[in-house]
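**Q** Take a look and give me a structure for this.
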Amino acid sequence: MATVNNSSTWHTHFSRLARYHVWATHRLLEAVSPVPDQDYRRDVGLFFKSIHGTLNHMLVAEHLLWYARFAKGASPVLALDAEIEPERERLAQALKGGSANWTSLIASWSAERFDSLLDYQTSKGVPQSLPFAATLAHVFNHATHHRGQITAALTAMGQPCPELDMVYCLQEESRK
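**A** Predicted structure coming up:
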């Protein structure tokens, strides 16, 4: 059995999750791109109603709230269902750019940072102090959750769906 020399550090773990986040975001948005606008915007029973509503929520939560909390120590007050970007191509570009920002942010942190707390205020202004690494894991898990909702909606619409399992990203990386 072959062994892998892979130091199990927080940087390694979260850098891998950030790369997967970029890869999965791009694949999802490629699959969503050809969906007719009436299907893209209609209520298909998702928590944020439509594919568009869910993608806007992802922009709000992952990039405007959580990224600001982790990168700047800021706690913006935004509604989780706010439509930040009504134009779908600009929304896709914002999601792609936002997903890429996490990689350099994670690389900038000291190893000790991952074992600390993240102090912030919720979107309702309530002070919180949570384990830094676990809360960062939440950000990537949140994205996976909503990508799964969107792929289920695509399937229900009869649209082709991308395979977004992380193992496929890892296999692609291993071939490079």
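
**Q** rest of the way, CA atoms for contacts and neighbours
**A** OK.

**Q** Am I right that Glu112 falls within a helix?
**A** Yes: applying DSSP: H, G, I helix; E, B strand; the rest coil, one finds Glu112 inside a helix.

**Q** Show me what the top helix by length along the chain is packed up against.
**A** Longest helix in the chain, counting residues (DSSP state H): helix 132-156. Judged by 3 or more CA pairs under 8 Å, 6 or more residues apart in numbering; DSSP states H and E, helix 132-156 is in contact with helix 10-32, helix 51-58, strand 117-121.

**Q** Following up with a second sequence; could you model it the same way so I can compare the two?
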Amino acid sequence: MPGTSFFHQARNNAWSNHRLYGVCQKLTDQELDTKRTPFSSSILQTLNHILTNDWYYLDALVDGGRGRGCFADEMPFAAIDKLAAAQRDTDMRLMAFCEQLNDKDAIRSVELVREDASKTHDTVGDILSHLFVYQTHQRGQVHALLAVTSQAAPPLDDYHLEYDTPFPGIDFSALGRKGA
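**A** Next comes the predicted model:
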């Protein structure tokens, strides 16, 4: 079993994004761009938001130097295919990071610069835990928004159990990784 339990969460994160993008890429431009509810922006904006948050936290974890610059453009991708490719690349980098992570790395302190320019220090483990919960929440919003489109929302809860194995196995093959 590579790395820590965070590796499995990173795989689940990549798998969930892959499934969600598989459906979102079938939507019309109008379905992607329409603001649906007060709590959420459009599907495309929400997917861009997920990506920029991934960029921010992954950058902090690897001391990449971009910091808040990850949010300079709130909509870095207007085309769903380019957004999907960028998300996939980011998911692969996050999996690679988590695959190499060990228990000592998980307690390493990382500086985060917040919106108000204040600085906080959190452990790698705390940041990853936050990131995976936050991404689950944001994907849940997209999942709900899909209910009023031409496409059915994909199942995102069939990941670890034996009877679910064929589904993530197929998806992981498409991602160039071994199945669940």
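
**Q** on that earlier part again, the helices and strands packed on helix 132-156 of structure 1 into JSON lines, with extra columns for distance to Gln159 of structure 1 and mean neighbour count?
**A** Formatted as JSON lines, these follow (distance: least, CA to CA, whole Å; neighbours: other CA atoms under 10 Å):
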{"stretch": "helix 10-32", "distance to Gln159 of structure 1": "8", "mean neighbour count": "19"}
{"stretch": "helix 51-58", "distance to Gln159 of structure 1": "13", "mean neighbour count": "24"}
{"stretch": "strand 117-121", "distance to Gln159 of structure 1": "39", "mean neighbour count": "18"}
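
**Q** State the distance from the most centrally placed residue in structure 1 to Ile106 of structure 1.
**A** The residue lying closest to the centre of structure 1 (CA atoms, centre = their mean) is Ala143, at 3.6 Å. Distance, Ala143 of structure 1 to Ile106 of structure 1, using CA to CA, to the nearest Å: 17 Å.

**Q** before we move on, the earlier item: how about CSV for the helices and strands packed on helix 132-156 of structure 1, with distance to Arg147 of structure 1 added?
**A** Converted to CSV, those look like this (distance: least, CA to CA, whole Å):
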stretch, distance to Arg147 of structure 1
helix 10-32, 7
helix 51-58, 9
strand 117-121, 25
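
**Q** Quick one: closest of these to Leu164 of structure 1.
**A** Closest to Leu164 of structure 1 of these is helix 10-32 (CA to CA; 5.8 Å).

**Q** contacting residues around Arg36 of structure 2?
**A** Contacts for Arg36 of structure 2 (CA atoms under 8 Å, 6 or more residues apart in numbering) come out as Ser42, Leu145.
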